[in-house]
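**Q** below is the structure, and that's it, no one-letter string:
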């Protein structure tokens, strides 16, 4: 499993979101508090963020633990953003390692992360993978279950599906193949879509109206302050700076 986080709001340093919270994503790489599978997340990490005036996000990914990367410490201190998706990785057995296997995955304006696993991958999911054109299968960024999940989501987005529908349809397809764990997180820098399917998710909003409003969607809270709302398992979350909607996500 993994831990991940998405943010929309006023421009803040990356470190304020990831490093400074006492139980934030940085600490969750070695001491997660709510993780149901696995104990540490040291098999890579990644951060994707959006700069004003550019809809295509930048990414910084590495194959090792987030706390061992001195360059990230400088980046997190000075880079500010209004929208971000970040993840720390606990690799699924049998999946590739390396930087390309670390979330967030990206295409155009999209950033994506998968907190979960596809037990029995790849054989058990051959029917789901068969829905992809051969060129998209060959373009998988890494030989991992998460890269396949991202390819299925992206295929639906490119076909015109709304973000929430793309996630929900992908979850239903993969859940029909086996006991998959599918907490998915997707953003284009203006909205967030997420699912719960086998692990924890929380959200917190701040401010009022448009100016000053913010939303955080996280695998687990980064502090013990007020305002964190747990998302029930088997749910679809849609959020922007003005609010959060949560709906039941039922199997096919």
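**A** That came through fine. Predicted, not measured: the structure shown is a model, and the values here were computed from it.

**Q** contacts, neighbours, all on C-alpha from now
**A** OK.

**Q** so which strand or helix has residue 9?
**A** strand 2-13 (DSSP states H and E).

**Q** quick one: distance of stretch 69-78 to the chain centre.
**A** 21 Å (C-alpha atoms, centre = their mean, to the nearest Å).

**Q** name the helices or strands packed onto the strand holding residue 9?
**A** Judged by 3 or more C-alpha pairs under 8 Å, 6 or more residues apart in numbering; DSSP states H and E, strand 2-13 is in contact with helix 25-28, helix 70-78, strand 80-89, strand 110-117, strand 181-187, strand 214-218.

**Q** against residue 184, how distant is the residue nearest in space to the middle of the chain?
**A** Centre of the chain computed as the mean C-alpha position; nearest residue by C-alpha atoms, centre = their mean is residue 113, 3.0 Å away. Separation of residue 113 from residue 184 (C-alpha to C-alpha, to the nearest Å): 6 Å.

**Q** how about residue 132?
**A** Residue 132 is 19 Å from residue 184, by C-alpha to C-alpha.

**Q** between these two, who's got more neighbours?
**A** residue 184 (27 against 16; other C-alpha atoms under 10 Å).

**Q** what's near enough to touch the closest residue to that one other than its chain neighbours?
**A** By the measure of C-alpha to C-alpha, 6 or more residues apart in numbering, the closest residue to residue 184 outside its immediate chain neighbours is residue 114, 4.7 Å from it. If you count contacts by C-alpha atoms under 8 Å, 6 or more residues apart in numbering, residue 114 has them with 2, 103, 146, 149-150, 182-185.

**Q** if we use 6 Å, what do you get?
**A** 146, 183-184 (C-alpha atoms under 6 Å, 6 or more residues apart in numbering).

**Q** and what of residue 249?
**A** 234-236.

**Q** how about the helices and strands packed on strand 2-13 in JSON lines, adding distance to residue 230?
**A** Below are the helices and strands packed on strand 2-13 laid out as JSON lines (distance: least, C-alpha to C-alpha, whole Å):
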{"stretch": "helix 25-28", "distance to residue 230": "17"}
{"stretch": "helix 70-78", "distance to residue 230": "27"}
{"stretch": "strand 80-89", "distance to residue 230": "19"}
{"stretch": "strand 110-117", "distance to residue 230": "16"}
{"stretch": "strand 181-187", "distance to residue 230": "13"}
{"stretch": "strand 214-218", "distance to residue 230": "10"}
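
**Q** residue 53 is nearest to which of those?
**A** strand 80-89 (11.2 Å; C-alpha to C-alpha).

**Q** could you point out the helix or strand that follows the closest one?
**A** strand 105-107.

**Q** can you report how many residues neighbour residue 225?
**A** Residue 225 has 7 nearby residues by other C-alpha under 10 Å.

**Q** if we go by neighbour counts, what in stretch 37-45 is buried?
**A** Within stretch 37-45, the residues that qualify as buried are 39-45, counting by 16 or more other C-alpha atoms under 10 Å.

**Q** this is the comparison structure:
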């Protein structure tokens, strides 16, 4: 299992979102408050952010725990961005142990994270992998369930699906084959798309200012709203749209 968070709004230091709040992602690496599967997220972490004038985000990813990387806390102290996506990782059995498997994954303007697991991976979803073109399978960022989910989402984005459609259709397709937990985060630096499927998801929206979507609140300030399970949301600083997800066919 994992924890993740995405922010859109006025530029802030990475640490303002990821390190400094009382229950920030930094603390969730060893003491998440709402995680229902797994206890410690020390198998890797990553942060992606967008710089003004550049649609392609930068990424910083490591295989170890967030708290053990002084370079990250130094980076988070000075780097500013108006669009951030970050995650801490609790690996699925059989997955790659290196930084390549740490979210966020990315291509072009996209950043992506998966909070969840595909039980029985990889055999349980071999048929799904077989539906992808060979070139896309060979270009998986890592050998892990999250990288496969990202490949399925990216395939739909390349085919012209909207962010919400790409996430919703991928969740339905995967959940029809395996009892997976599929909380997904996707951003292009302007919109956050997310799904709640099997674990906690929250958002906090300050009208006209900023929006945060996260596995769990990073502080106890008012304004956090729990996203119902089986829901896809689209979040921007000007508002949040939520749509129930269809149950997959039996």
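**A** Cool, the structure landed. Since the structure is predicted, the reported quantities are computational estimates derived from the model, not experimental observations.

**Q** TM between them?
**A** Aligned and superposed, the two chains score 0.98 in TM-score terms (TM-score structural alignment, normalised by the length of the second structure); 248 aligned residues with a C-alpha RMSD of 0.6 Å.

**Q** for the helices and strands packed on strand 2-13 of the first structure, which one sits closest to residue 55 of the first structure?
**A** strand 110-117 (8.9 Å).

**Q** what angle do that closest one and strand 181-187 make?
**A** Here strand 110-117 of the first structure runs at an angle of 170 degrees relative to strand 181-187 (axes from the mean of the first three to the mean of the last three C-alpha atoms, to 10 degrees).

**Q** what about strand 110-117 of the first structure, how far off from the second structure?
**A** Once the two are superposed, strand 110-117 of the first structure sits an average of 0.2 Å from its aligned residues in the second structure (mean C-alpha distance after the TM-score superposition for the first structure).

**Q** next, the angle from that strand to strand 80-89.
**A** Using the same axes, to 10 degrees: strand 110-117 of the first structure against strand 80-89 is 30 degrees.

**Q** state the distance from residue 17 of the second structure to residue 11 of the second structure.
**A** Using C-alpha to C-alpha, one gets 11 Å for the distance from residue 17 of the second structure to residue 11 of the second structure.

**Q** what do you get for residue 66 of the second structure?
**A** From residue 66 of the second structure to residue 11 of the second structure the distance is 22 Å (C-alpha to C-alpha).

**Q** swap in residue 79 of the second structure?
**A** 10 Å.

**Q** more neighbours: the two, which one.
**A** Per other C-alpha under 10 Å, whichever of residue 79 of the second structure and residue 11 has more neighbours is residue 11, with 17 against 14.

**Q** now check the first structure for the residue matching the more buried one.
**A** In the first structure, the residue matched to residue 11 of the second structure (TM-score structural alignment) is residue 11.

**Q** isn't its match up against residue 81?
**A** Yes - if you go by C-alpha atoms under 6 Å, residue 11 of the first structure and residue 81 touch, sitting 4.6 Å apart.

**Q** element containing residue 46 of the second structure?
**A** strand 45-49.

**Q** whoops, residue 221 of the first structure was the one
**A** Here residue 221 of the first structure is assigned to no helix or strand, by DSSP H and E.

**Q** cool, and residue 232 of the second structure?
**A** Judged by DSSP H and E, residue 232 of the second structure forms part of strand 231-236.

**Q** packing partners for that strand?
**A** The contact analysis (3 or more C-alpha pairs under 6 Å, 6 or more residues apart in numbering; DSSP states H and E) places strand 231-236 of the second structure against strand 192-196, strand 239-244.

**Q** so that strand corresponds to what in the first structure?
**A** By TM-score structural alignment, strand 231-236 of the second structure lines up with residues 235-240 in the first structure.

**Q** tell me the contacts of the residue lying closest to residue 230 of the first structure once chain neighbours are set aside?
**A** Of all residues not flanking residue 230 of the first structure in the chain, residue 202 sits nearest, at 4.3 Å (C-alpha to C-alpha, 6+ apart). Going by C-alpha under 6 Å, 6+ apart, residue 202 of the first structure touches 217-218, 229-231.

**Q** which of those are buried?
**A** 217-218, 230-231.

**Q** quick revisit: keep only the contacts of residue 249 of the first structure that stay in contact in the second structure.
**A** Counting by both residues aligned by TM-score structural alignment, their matches' C-alpha atoms under 6 Å, the second structure reproduces these contacts from the contacts of residue 249 of the first structure: 234-235.

**Q** from residue 226 of the first structure, how far off is residue 220 of the first structure?
**A** Distance from residue 220 of the first structure to residue 226 of the first structure, by C-alpha to C-alpha: 13 Å.

**Q** who's more crowded, the two?
**A** residue 220 (24 against 7).

**Q** map the more buried one across to the second structure for me.
**A** Per TM-score structural alignment, residue 220 of the first structure is aligned with residue 216.

**Q** what sits against that match?
**A** With C-alpha under 6 Å, 6+ apart, residue 216 of the second structure has these contacts: residue 202.

**Q** grab the nearest non-local neighbour of residue 195 of the second structure.
**A** Nearest to residue 195 of the second structure is residue 232, by C-alpha to C-alpha, 6+ apart, at 4.3 Å.

**Q** how many residues are close by that neighbour?
**A** Neighbours of residue 232 of the second structure (other C-alpha under 10 Å): 26.

**Q** repeat for the one 10 residues further on
**A** Counted with other C-alpha under 10 Å, the neighbours of residue 242 of the second structure add up to 16.

**Q** surely it and residue 230 touch.
**A** No - the pair residue 242 of the second structure / residue 230 is not scored as a contact, 10.3 Å apart, by C-alpha under 6 Å.

**Q** to residue 96 of the first structure, which of the helices and strands packed on strand 2-13 of the first structure lies closest?
**A** Short answer: strand 80-89, nearest of those by C-alpha to C-alpha, at 11.9 Å.

**Q** the closest one vs the second structure, mean deviation?
**A** Strand 80-89 of the first structure versus its aligned partner: 0.2 Å mean (mean C-alpha distance after the TM-score superposition for the first structure).

**Q** any idea how far that strand is from the middle of the chain?
**A** 9 Å.

**Q** next one: stretch 152-162 of the second structure
**A** 16 Å.

**Q** who's in contact with it?
**A** Looking at stretch 152-162 of the second structure with C-alpha under 6 Å, 6+ apart, the contacting residues turn out to be residue 166.

**Q** so that stretch matches what in the first structure?
**A** Counting by TM-score structural alignment, stretch 152-162 of the second structure corresponds to 152-162 in the first structure.

**Q** buried residues of that stretch, list them for me.
**A** Applying 16+ other C-alpha under 10 Å to stretch 152-162 of the first structure flags 152-157 as buried.
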